[in-house]
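> Show me how the following folds:
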Amino acid sequence: MVSSGKRQFKTKSSIYNATLKLLKDFDSEITVKSICEKAGITRPTFYRYYKDTTHLLNSMSEESLNELNKALVIDKKTPLKEMKYNELPINMIKLFEHILENKTFYEVFLLNKKNQYFTDQMLLILKEYIKRGIEYGASDDDILVPIPLLLNYSTGAYFNSIVWWMQNDYPYSPKEMTAILLRLSIKGPYRKELASFIKD
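Okay, the predicted model is just below:
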């Protein structure tokens, strides 16, 4: 006999997967009717879990954002100057692994049917992660630019790099993306420092 918990999980998974498929495959707005038909459930079953399609989409966003937050927990606080390629921060690799494992969701919510709520919340999560990384990995003396500006610049750079990675069909592995972004964050894109730009 299937427990009610397992039955609820199976039903919600069916709704979740049906919604993603509809969002990915069709240009028109999804409806409760189209979701129910795709998931093979009745309307009363849908309304047992969600008030409407907006509630469903917000719930899907929250679930993915919670998983993203879990992936970005910093377990090992390593100064950036001591970091080596074979000791890349696991949590940052997990960021890209999480996106790759849930690529249909991210492609729909960030690319195909850009969801502003999800985008805004993801930016906040990335910003907080970068802030913690700076606090753990560098001292105030190591940073030559205003921290608030650095946070906003880095958040935008990370987010747009993720979008580029997705749009180009994931050309680099999660580990490679981590190494590239860390290199850009710490050293910039050049082989040698071209100019210091330090105020006299």
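
> use CA for all of it now, contacts and neighbours both
Noted.

> In space, what's closest to Ile74 - neighbours in sequence excluded?
Taking CA to CA, 6 or more residues apart in numbering, and ignoring the residues beside it in sequence, Ile74 has Asn91 as its nearest neighbour in space, at 6.0 Å.

> name the element that neighbour belongs to?
Element membership for Asn91, per DSSP states H and E: helix 90-101.

> what packs against that helix?
Using 3 or more CA pairs under 8 Å, 6 or more residues apart in numbering; DSSP states H and E, the elements in contact with helix 90-101 are helix 53-71, helix 174-186.

> Now for the residue nearest to Ile74: which residues touch it?
71-75 (CA atoms under 8 Å, 6 or more residues apart in numbering).

> Distance to Ile162 added to these, as JSON lines?
Converted to JSON lines, the contacts of Asn91 look like this (distance: CA to CA, whole Å):
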{"residue": "Ala71", "distance to Ile162": "15"}
{"residue": "Leu72", "distance to Ile162": "15"}
{"residue": "Val73", "distance to Ile162": "18"}
{"residue": "Ile74", "distance to Ile162": "19"}
{"residue": "Asp75", "distance to Ile162": "22"}
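
> Can you go through those and name the buried ones?
Neighbour-count burial within these applies to 71-72, 74; the criterion is 16 or more other CA atoms under 10 Å.

> To check against the first, give me the structure of this:
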Amino acid sequence: MQVNTDLMAEMGLSPAEAARRAQIIGATIGVLSDLGYRRTTFAKIKERAGLSSTRLISYHFTNKAGLMQAVLSTVVETKAGFLTERTGGGLDPADRRGYLRAHIETSVAFLRAYPECVRTLSELAANADDADGWVMTKVLVDDLRVHGLARQLKQGQAEGVFGEFTPEVMAMSIAQAIDGVAAAYAADPELDLEQYGRELADTFVKATAP
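Okay, the predicted model is just below:
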């Protein structure tokens, strides 16, 4: 996976440092996706990235927690960028119904566009209790999957855009529905994800209507 170095440059890193960090993050995402969290080691990442030593990883990220933080941040930024790209950057944050539809359709389309990121997110979520991992993993994963959307739904209810329901329950239902599409797509890569995304969005836009 190609990792964007722009944000790293904004952190004050030199082009060479940003490129190396991006190389390591991309390799880590690849290993997490292919082998799973428990089998992802600095040795495997070194091999995937073509590095001369695991010390290069430690130099840039210090430890596993620092590396997993960077990986999760990259996945979150990649998905946010994908949403912006699909909506042409013109999605109004105050358009709650438009946001709901875009969230669902983008999450489904993301399954095909960035399968490594999807599998990596699943691995991070399943292993959020790792003592050597990043302590904030569960908080961010839960926010990405459920709580962020729940806040949008709650705000929409306050504005009269959505009807009566428990925002957290609805957001969890949407997340689980998307997980169901992910499982179906894994079983059948020919699945029409665009149609699934549209119909799933239609279902929940109707379900949340006043």
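
> so what number do they get for TM-score?
Structural agreement between the two chains, given as a TM-score (TM-score structural alignment, normalised by the length of the first structure), stands at 0.65; 176 aligned residues with a CA RMSD of 3.7 Å.

> one step back: redo the buried ones among the contacts of Asn91 of the first structure as a markdown table? Include distance to Leu123 of the first structure.
Shown next, in a markdown table, are these (distance: CA to CA, whole Å):
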| residue | distance to Leu123 of the first structure |
| --- | --- |
| Ala71 | 15 |
| Leu72 | 13 |
| Ile74 | 17 |
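
> Return the residue of the second structure aligned against Glu107 of the first structure.
The equivalent of Glu107 of the first structure in the second structure is Arg119 (alignment by TM-score structural alignment).

> Report how many residues lie close to its match.
As a burial measure, the neighbour count of Arg119 of the second structure was computed by other CA atoms under 10 Å and equals 19.

> can you tell me the helix or strand for it?
When elements are defined using DSSP H and E, Arg119 of the second structure is found to belong to helix 115-126.

> now the residue lying closest to Ile104 of the second structure once chain neighbours are set aside: how far from Leu100 of the second structure?
Take Ile104 of the second structure and drop its neighbours on the chain: the residue closest to it by CA to CA, 6+ apart is Ala201, 5.7 Å away. Shown here: Ala201 of the second structure relative to Leu100 of the second structure, a distance of 8 Å by CA to CA, to the nearest Å.

> How about Phe42 of the second structure?
Taking CA to CA as the measure, Phe42 of the second structure and Leu100 of the second structure are separated by 39 Å.

> what does Lys64 of the second structure give?
Per CA to CA, Lys64 of the second structure is found 35 Å from Leu100 of the second structure.

> which of the two has more neighbours?
Taking other CA under 10 Å, Lys64 of the second structure and Leu100 do not tie; Leu100 has more neighbours (22 against 17).

> pretty sure the more buried one is touching Val205, no?
Yes - Leu100 of the second structure is within contact range of Val205, at 7.2 Å (criterion: CA atoms under 8 Å).

> okay but Met170 of the second structure is in contact with Ala150, surely?
Yes - counting by CA under 8 Å, Met170 of the second structure touches Ala150, with 7.5 Å between them.

> okay, now Leu153 of the second structure: neighbour count?
Leu153 of the second structure is surrounded by 26 other residues when neighbours are defined as other CA under 10 Å.

> cool, and Tyr99 of the second structure?
19.

> Could you list which residues are in contact with it?
Applying CA under 8 Å, 6+ apart, one finds that Tyr99 of the second structure lies in contact with 91-93.

> Kindly report the same for Ser58 of the second structure.
Counted by CA under 8 Å, 6+ apart, Ser58 of the second structure has zero contacts.

> Over in the first structure, tell me which residue corresponds to it.
Ser58 of the second structure maps onto Tyr47 in the first structure, with residues paired by TM-score structural alignment.

> can you check Gln152 of the second structure too?
In the first structure, the residue equivalent to Gln152 of the second structure is Arg132, according to TM-score structural alignment.

> So what's the residue count around its match?
Residue neighbour count, defined by other CA under 10 Å, stands at 14 for Arg132 of the first structure.

> before we move on, what about Glu159 of the second structure?
Here the count is done by other CA under 10 Å, and Glu159 of the second structure has 11 residues near it.

> Please report how far it lies from Leu153 of the second structure.
With CA to CA as the criterion, Glu159 of the second structure and Leu153 of the second structure are 10 Å apart.

> Over to Gly50 of the second structure?
Counting by CA to CA, the separation of Gly50 of the second structure from Leu153 of the second structure is 45 Å.
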